Structures are given as structure tokens and as C-alpha cells.
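> pasting the structure only:
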């Protein structure tokens, strides 16, 4: 092959690579725009009077009255407290149970270990909505219906969390186990002092995913609760779409921003750690 032919092929490959990069960038910008536009509309509508919810004017007056009206229209303080207790309870249970299960699957040899782990993985293929009826009957039989515990109990054991931590624990050198046991550490001490510190990035990534999911969960809390004292934020928002005066988008968007603000703030604060944690988990 001549030098001219090689140069032509290299130039063609460079152009194709550049075109692919441009298409990827354009696709990313398009997806970002599709995500930002609804948020931009919600911010505009929430901070302006109701008559500006359907039109855009640069000189439109700003107001916080929509947030005041939204806060007074529903017991948001109670909803926030319920949601905080719910996500904290679920995350704590998932961390403890997931850590113990992952450690057992990663480092202990026992009969049926692979079969049990396969059953755990099968849970990932089952949609939670399929189990709503059975979960509801179980909560009712236990006398837990219309409680915060009833919302969180079906999620205490997370197959995804067990799988993620097991894969991380398996990368820990066994020499660290042996060194810790030589020093007289028990199995739980080895887990707490060796495995858990090394898996902190994975714990952070999973915690953000878990909190985000259960903060936004709607269907199951709606079904299993029936009182203001136990309902989380997502269920409390439905009060704004069931008024006799019709839909007031300025109040709805203000309530939505108040509900989603903690998640948005948390993601902005921990964005770098979130991405790095999942990249490390993926590499392992």
C-alpha cells in the first residue's frame, strides 16, 4: 500500500471519528435540553404570578407567594419529616443487611451459597409493582398498614445492594483477612475495619441511588397509607391536582420544587463523588 493510500485512510478514519464525536455531543446536548426544559418551566412558573404560567415576559414580576400558598395548602412539615424518616430507615436497613449478606456471599463457603445468591439475583428481574398485592396483604396481616414502617419494610433487603457490595468485597485481597485474624480480629471486626472502609465509594454511590428512589416512590406509599401522619411528600403532592378550583400550575410547580429541592441540592453537592463512585464500582 502506498503512502498516499495510507494517508487517505488515516484522514478518512479521523473524519469518521470526528463525525461520531459530533453526533455524540449533539445527542448529549439534546438529552440535556429535554431534561432542562421542564425544570426551567417549573422554576419560571413557581417564581411568577399565575397569569405568567403560560407566557414568557422578561419584565415579569418575581414572587414567593406561590411557595407560601403551597406550604399552607398541605402539611409539608409533616410530609418532609415522614419522607426523611422513611429514606433514613430504608437506607440504614439496606446498609446493614446488604453488608452482612454480601460479606457472607463473598468470603464464606457454605452449602447452597451459589444457589441462594442466584435467588437474590432473580429478585432484580421482578418488578416491585408485581408484588404490591402480596405486600399489601402482608402488611395488613401484620397490622402495619398506614404506617411508615409498612412503606419501608418491603425494601429493607436490596438485591442490587447485595450484588454491588459482594462484587466489591470479592476484590479485597484475602491477605488482609489473614492479617486481621492474626491480630485476633473476629469476622465482624474484619468486616467493619477492613471491608467497609475499602468500600466507602460504593456505599456512597448506592446511598444516593437508594435515597433518590425512595424519596420519589409514589405508588406503594399511596396504596399502603391513608392518613397525613404517615404519607410522604410524593403522595402529599396529589392534593394539588384534586382541588375543585382546577389546576393551579404556579402552586403545583412551587410544591414540586420544594419536594425535589433536597435531591437536587444533594446531587449538586456530591456530583463528583457520585460519578467517581459508580466509575470505581463499574471498573471492579
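Sure thing, it's come through. This structure is a prediction, so every number in the text was calculated from the model and none was measured. Residues are numbered from 1 along each chain as shown.
> contacts and neighbour counts: CA atoms only from here.
OK.
> pull the contacting residues for the residue nearest to residue 170 when sequence neighbours are not counted.
Taking C-alpha to C-alpha, 6 or more residues apart in numbering, and ignoring the residues beside it in sequence, residue 170 has residue 106 as its nearest neighbour in space, at 5.4 Å. Each residue near residue 106 by C-alpha atoms under 8 Å, 6 or more residues apart in numbering is listed here: 166-167, 169-170.
> next one for the comparison:
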């Protein structure tokens, strides 16, 4: 009876996975189909790369790619530094009201980012950082999730390593970067996956604070392209543009899925 229930549950999960996969499959097939066959229900072996050529020539996707990669890389680099220092302080440094301050950091995880759009916009306006890459990145330089994840990892490291390092003359700064940082590699990979995927797909905040091609990321560029008068409801071009946006994340996941899964397991993420 238990085995039968397991088989039913497995087939149900496979059915749900297949249902989730249908939109992605439709986008891939439509992106490579000729325009006249875009909405045809019949399967055809007629495929073309013309849709991608049209998309690449119709919008500055090269600039969008550069903007997105720069934003994602800079945000993660700063987050890694700030989260590491904060997590180390919460895990190994004793100071007054530490638990209360850490609780305030955890509260930030419960606050949706969209709630802070208005105050963040006003701050950027006062700093004259609207329509800049720095303006897109600034609200995300600190990550409460990253601090919590790394702090939990750091607390699993034996404190005897700290004592041995201090005997060797290491400062707290050296202990953090030469001992804790290398040992927390699985957590950094897990956090990197979350950070990169979130900021690669982030749409609402960049849409609000950017007005120029020089600063728009891929998500905003795709939305403007899909709604443009020249494209209209041309599903082949829209699908090709969508595939250009999501392909880097899909390829990265397919290449490093085992490392990603192991990172989440070692980091205690369920």
C-alpha cells in the first residue's frame, strides 16, 4: 500500500513538472518557427534563426546584456562582502544587543521589496542617482537572507579554529577571510544562485528608476520590445527575445545543477 502511494505521488509530481515545462517548451519552439507558422497547431520541421536576427537588430540587446551582467555581478560582489562581515559579527563577535540587532535583520526578510520602492525612489532622487546603474544596485547591497545564511554556516565552524588562529597572530579580519570564507564555500554558492537569479529577473525596480538604454537591464528591455508598436503581437520575435533573456540562467543551471543542489543541502536550505 505504501509503495502504491509512493508511485502515485511520483507520477503526480512528474505530471506537475510536465505542466510547468509546457510554457518553456512553447517559447522554445515558437522562437525557431517561421512567422507564418507561429500559432499553427500542427508540428512542422521548418525552423529558422531569422527571428533572432530580427530581434537582435530591432533592439539594443547587446547593451541590455552588458547592463544586466554588470548589475548582477556588482550586486553579488558587494553583498558577499557586506553579508560576510555582518554574519561573522553575529556569529563570533560579542557586542551589546547583538540578538536584538540580528532579529531586526531577520525582520527585513519578511518585508516585501515592493513595499520599499517609494522610500528608495525618494532617496535616489535626493542623491541624483535616478536612471543610473548604481541607483538600481544600491537598495540591494545588503542582504538579510545572505547574512542569515552565512551566520548559520559560520556558527557550525568549531570556535577552536579561532583560538588556534589567534595563537598564530591572526586578527579577526584575517580569521574571517582566511578561515571562515573558504570553509563556507557551499553557502556562498547557494547564496550566489539566489542573488544572481533574483537580480537577473528583477523587473519592477529597474523599470521605475531607469529611462535610458544605457542603464536598462534585459527584463525591462524585453518588456519594452514586446510592447513596441513595430512588434505588436509577433509571437515569434517575442519568443526569440524571451529565449535570449532566459538562456544564460538555463544554461548555467544545466551545467552546475549538481553543485547547486549540493550547496543547498550543505547550507541547510529545504
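Done, it's in. Just so we're clear, the structure is a prediction, and the values are computed from it rather than from any experiment.
> TM-score for these two?
Overlay of the two chains. TM-score (TM-score structural alignment, normalised by the length of the second structure): 0.97; 269 aligned residues with a C-alpha RMSD of 1.3 Å.
> show me what contacts the counterpart of residue 75 of the second structure in the first structure?
For residue 75 of the second structure, the equivalent position in the first structure is taken to be residue 90, counting by TM-score structural alignment. Listed by C-alpha under 8 Å, 6+ apart, the contact partners of residue 90 of the first structure are 152-153, 155-156.
> residue ranges of the helices in the stretch 151-270 of the second structure, please?
Assignment of helices within the stretch 151-270 of the second structure using DSSP state H, counting those that start in this stretch yields the ranges 160-167, 172-175, 181-183, 185-201, 204-209, 218-226, 235-267.
> now render those as CSV, adding mean neighbour count.
Shown next, in CSV, are the helices of the stretch 151-270 of the second structure (neighbours: other C-alpha atoms under 10 Å):
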stretch, mean neighbour count
helix 160-167, 13
helix 172-175, 15
helix 181-183, 14
helix 185-201, 19
helix 204-209, 18
helix 218-226, 21
helix 235-267, 17
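> what's the match for the residue nearest to residue 170 of the first structure in the second structure?
Residue-level alignment of residue 106 of the first structure against the second structure, with TM-score structural alignment as criterion, gives residue 91.
> for residue 196 of the first structure, same thing?
Correspondence of residue 196 of the first structure to the second structure, assessed by TM-score structural alignment: residue 181.
> related to what we said a few turns ago, state the distance from the match of residue 106 of the first structure to residue 150 of the second structure.
When distance is defined by C-alpha to C-alpha, to the nearest Å, residue 91 of the second structure is 9 Å away from residue 150 of the second structure.
> same check, this time on residue 58 of the second structure
Residue 58 of the second structure is 43 Å from residue 150 of the second structure, by C-alpha to C-alpha.
> neighbour count for those two, which is higher?
Set side by side, residue 58 of the second structure and residue 150 show more neighbours around residue 150, with 28 against 13, by other C-alpha atoms under 10 Å.
> show me what that one lines up with in the first structure.
Taking TM-score structural alignment, residue 150 of the second structure has residue 165 as its aligned residue in the first structure.
> what about that match, distance to residue 171 of the first structure?
10 Å.
> just the helices from the stretch 51-200 of the first structure, written as ranges.
Taking DSSP H, counting those that start in this stretch as the criterion, the stretch 51-200 of the first structure carries its helices at 65-73, 76-107, 113-122, 132-141, 148-152, 159-169, 174-182, 187-190, 196-198, 200-216.
> for the fifth one, packing partners?
What that stands for is helix 148-152 of the first structure. In terms of contact count using 3 or more C-alpha pairs under 8 Å, 6 or more residues apart in numbering; DSSP states H and E, helix 148-152 of the first structure is assigned the packing partners helix 76-107, helix 219-224.
> residue range in the second structure corresponding to it, please.
Structural correspondence for helix 148-152 of the first structure: residues 133-137 of the second structure, per TM-score structural alignment.
> and that stretch, how far from the first structure on average?
In the superposition with the first structure, the aligned residues lie an average of 0.6 Å away from stretch 133-137 of the second structure, counting by mean C-alpha distance after the TM-score superposition for the first structure.
> residue 103 of the second structure -> the first structure?
Going residue by residue (TM-score structural alignment), residue 103 of the second structure aligns to residue 118.
> skip the chain neighbours and tell me the closest residue to the most centrally placed residue in the second structure.
The centroid of the second structure falls nearest to residue 197 when counting by C-alpha atoms, centre = their mean (2.0 Å). Nearest non-adjacent residue to residue 197 of the second structure, counting by C-alpha to C-alpha, 6+ apart: residue 249, 7.1 Å away.
> from residue 212 of the first structure, how far off is the residue mapped onto that neighbour from the first structure?
Correspondence of residue 249 of the second structure to the first structure, assessed by TM-score structural alignment: residue 263. In this view, residue 263 of the first structure and residue 212 of the first structure are 7 Å apart by C-alpha to C-alpha.
> equivalent analysis for residue 90 of the first structure, please.
Residue 90 of the first structure sits 12 Å away from residue 212 of the first structure, going by C-alpha to C-alpha.
> one more: residue 73 of the first structure?
To residue 212 of the first structure, residue 73 of the first structure is 25 Å away according to C-alpha to C-alpha.
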